[in-house]
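Visitor: give me coordinates for this.
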Amino acid sequence: MNNDIFPCLWYDGDAKESAEFYCNIFDGKITADTPVVMNVDLFGQKLMLLNGGPQFKKNASVSFMVICETEDEVQRYWDQLMEGGMALMALDSYSWSKKYGWLKDKYDVTWQLFLGEKQSDQKIIPTLMFFHENNGKAMEAMELYTKTFPNSKIGNILKYGEGSEGHPITEPAENIQHAHFEIDTYSFFCMDNSYDHQFDFNEGISMVVMTDDQEQTDKYWNTLTSDGGRESMCGWLKDKYGFSWQIVPKRLIKLMSDADQEKAGKVVQAMMKMQKIVIQDLEDAYNS
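Guide: As a prediction, this is how the structure comes out:
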């Protein structure tokens, strides 16, 4: 399981409560517990929950598909996640799954519960929805992401023109109804959608990529911010589709975690002034 790539969910003070909620439902464990950052392990996968403030709200442009092995498992997760939540697609039998449902939980995280076979050992799969000006660009995005990262590939692709039995076709036939891809062995799903949703990609859900060195950091940063992407602060960026990434050198985490709090504090202060993270500048701050 590649835990150098993992989702980050944005919260306004309730990250710990949410972490406990998910660990209880999915039999997970909390692996980091600070006022700002909570890390959880669910099925061997890392998720980061960030108390960032009121600026951003999570939405269904990124949902989490949970691949379940039995109908009872689907039902159990559905019942617990629906506590204070709302159904987006009723839990029912569909052409693509004998038992499937899509819901938003009380923390605004959206989940797709799917009875089916796992394509890898990854049980929770982030699912990106391309709509508004991005509608029809899911294929292009998969190509960009798989070219940017090593050990990447595009897997099964179902287009609307191929898989709309029993459904009125409201999407262009070439658009992607469902596709699987991997970046550095980490699995994603994606889809195109022409519905006029009242939301879009934002910082509420981002992907963190931990890098080994400055060369890797520069490569990912420069590729993802090119051709319409945008740099933000503290290692955050938006790619050309508006999807948010955090490109984080592993060295930053090590320096910020130093037992010498004064040195660690200097590293944090230096990082706060950066857009792309520059490891040498962090080392200079640490040694100053």
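Visitor: could you use CA atoms for every contact and neighbour count after this?
Guide: Noted.
Visitor: hey, where'd the helices end up in the stretch 101-250 of the chain?
Guide: Listed in chain order, the helices found in the stretch 101-250 of the chain under DSSP state H, counting those that start in this stretch are 138-148, 214-225, 250-256.
Visitor: mind listing what's buried in the first one?
Guide: Yep, that's helix 138-148 we're talking about. Of the residues in helix 138-148, those buried under the neighbour-count criterion (16 or more other C-alpha atoms under 10 Å) are A138, M139, A141, M142, Y145, T146, T148.
Visitor: the residue nearest to the third one when sequence neighbours are not counted: how many residues sit nearby?
Guide: Taking C-alpha to C-alpha, 6 or more residues apart in numbering as the measure, A141 lies nearest to Y241, with 7.9 Å between them; neighbours along the chain are not counted. One way to gauge burial is a neighbour count; for Y241, by other C-alpha atoms under 10 Å, it gives 21.
Visitor: related to what we said a few turns ago, out of the helices of the stretch 101-250 of the chain, flag the one nearest A270.
Guide: Of all the helices of the stretch 101-250 of the chain, helix 250-256 sits nearest to A270, with 10.5 Å by C-alpha to C-alpha.
Visitor: mind listing what's buried along the closest one?
Guide: Applying 16+ other C-alpha under 10 Å to helix 250-256 flags R251, L252, L255, M256 as buried.
Visitor: check which helices and strands the helix or strand just after that helix sits against.
Guide: Elements were assigned by DSSP states H and E; along the chain past helix 250-256, the next helix or strand is helix 261-272. Contacts of helix 261-272 with other secondary structure elements, assessed using 3 or more C-alpha pairs under 8 Å, 6 or more residues apart in numbering; DSSP states H and E, are made with helix 250-256, helix 279-287.
Visitor: I'd like the structure of this one too, to check against the first:
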Amino acid sequence: MSRVSTCLWFGTEAEAAARFYVALVPESRITHVQRSPGPWPGGAAGDVVMVSFTLGGQHYAGLNGGQPAEYGFAASISVLCADQAEIDRLWSALTADGGSEIMCGWLRDRWGVPWQIVPEILPRLLADPDPGVAARAFTAMQEMVKLDIAALERAAAG
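Guide: Predicted coordinates for the structure are as follows:
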């Protein structure tokens, strides 16, 4: 999987849109559907939160934001980071000189482009077969601005 991808924001139809897109474009498929382990601002436990898919070999993510895209979040650049040092380096550079922090690992750079700076471990924690682990990690993530790997792991561990 590519470490850098485009994330498309949907109200609640990310999975339907992804299924439509992959049916249209050759060499395309849905690679993962992430369901919420608990309630969240965009919906209820069990709702689809994120859909990972490829279109013609290019990786995309579809995020259900709970309401139609507003404030320019319809697309963002998402970067999976190997460690906290990489998260901190990107976060610092992207929020410098007029960039702004948002929440849940999201920020805007100085040109207003939305970014998601995500630790590689987060998708694994959210997909943990133990629903308690996934729910604790998800709740912790929702309370953060810049994501903190150690805090996510502590939350997941209980």
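Visitor: TM-score for this pair?
Guide: Remark: TM-score between the superposed chains equals 0.85 [TM-score structural alignment, normalised by the length of structure 2]; 144 aligned residues with a C-alpha RMSD of 1.5 Å.
Visitor: for the buried residues of helix 250-256 of structure 1, which one is nearest T31 of structure 1?
Guide: The shortest approach to T31 of structure 1 among these belongs to M256, at 16.9 Å (C-alpha to C-alpha).
Visitor: the closest one maps to what in structure 2?
Guide: Taking TM-score structural alignment, M256 of structure 1 has L126 as its aligned residue in structure 2.
Visitor: still on that earlier bit, and of the buried residues of helix 138-148 of structure 1, the nearest to M38 of structure 1?
Guide: Each of the buried residues of helix 138-148 of structure 1 was scored against M38 of structure 1 by C-alpha to C-alpha, and Y145 proved nearest at 26.8 Å.
Visitor: residue contacts, the closest one?
Guide: Listed by C-alpha atoms under 8 Å, 6 or more residues apart in numbering, the contact set of Y145 of structure 1 reads I183.
Visitor: with the buried residues of helix 138-148 of structure 1 in mind, which one is nearest to S63 of structure 1?
Guide: Distance ranking of the buried residues of helix 138-148 of structure 1 against S63 of structure 1, using C-alpha to C-alpha, places A138 first at 15.1 Å.
Visitor: I figured that closest one hits M191, correct?
Guide: Yes - distance between A138 of structure 1 and M191: 6.1 Å, which falls inside the contact criterion (C-alpha atoms under 8 Å).
Visitor: which one in structure 1 is aligned with E153 of structure 2?
Guide: In structure 1, the residue paired with E153 of structure 2 according to TM-score structural alignment is E283.
Visitor: so its match versus L255 of structure 1, what's the distance?
Guide: In this structure, E283 of structure 1 lies at 8 Å from L255 of structure 1, with C-alpha to C-alpha, to the nearest Å as the measure.
Visitor: give me the common contacts of these two.
Guide: For the pair E283 of structure 1 and L255, residues contacting each of them under the criterion C-alpha under 8 Å, 6+ apart are V267.
Visitor: ok, now which ones touch the closest residue to M144 of structure 2 other than its chain neighbours?
Guide: Distance criterion C-alpha to C-alpha, 6+ apart; nearest residue to M144 of structure 2, sequence neighbours excluded, is C104 at 5.4 Å. Contact criterion C-alpha under 8 Å, 6+ apart gives M141, Q142, E143, M144, V145, K146, L147 as the residues in contact with C104 of structure 2.
Visitor: turn these into JSON lines, columns for distance to Q116 of structure 2 and neighbour count.
Guide: As requested, the contacts of C104 of structure 2 are arranged in JSON lines below (distance: C-alpha to C-alpha, whole Å; neighbours: other C-alpha atoms under 10 Å):
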{"residue": "M141", "distance to Q116 of structure 2": "12", "neighbour count": "22"}
{"residue": "Q142", "distance to Q116 of structure 2": "13", "neighbour count": "14"}
{"residue": "E143", "distance to Q116 of structure 2": "15", "neighbour count": "11"}
{"residue": "M144", "distance to Q116 of structure 2": "13", "neighbour count": "16"}
{"residue": "V145", "distance to Q116 of structure 2": "11", "neighbour count": "14"}
{"residue": "K146", "distance to Q116 of structure 2": "9", "neighbour count": "21"}
{"residue": "L147", "distance to Q116 of structure 2": "10", "neighbour count": "25"}
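Visitor: still on that earlier bit, dump the helices and strands packed on helix 261-272 of structure 1 into TSV; add distance to N3 of structure 1 as well.
Guide: Formatted as TSV, those follow (distance: least, C-alpha to C-alpha, whole Å):
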stretch	distance to N3 of structure 1
helix 250-256	12
helix 279-287	21
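Visitor: quick one, which of the ones you listed gets closest to K263 of structure 1.
Guide: Closest to K263 of structure 1 of these, according to C-alpha to C-alpha: helix 279-287, at 5.2 Å.
Visitor: quick one, the closest one and helix 261-272 angle?
Guide: Following axes from the mean of the first three to the mean of the last three C-alpha atoms, to 10 degrees, one obtains 150 degrees for the angle between helix 279-287 of structure 1 and helix 261-272.
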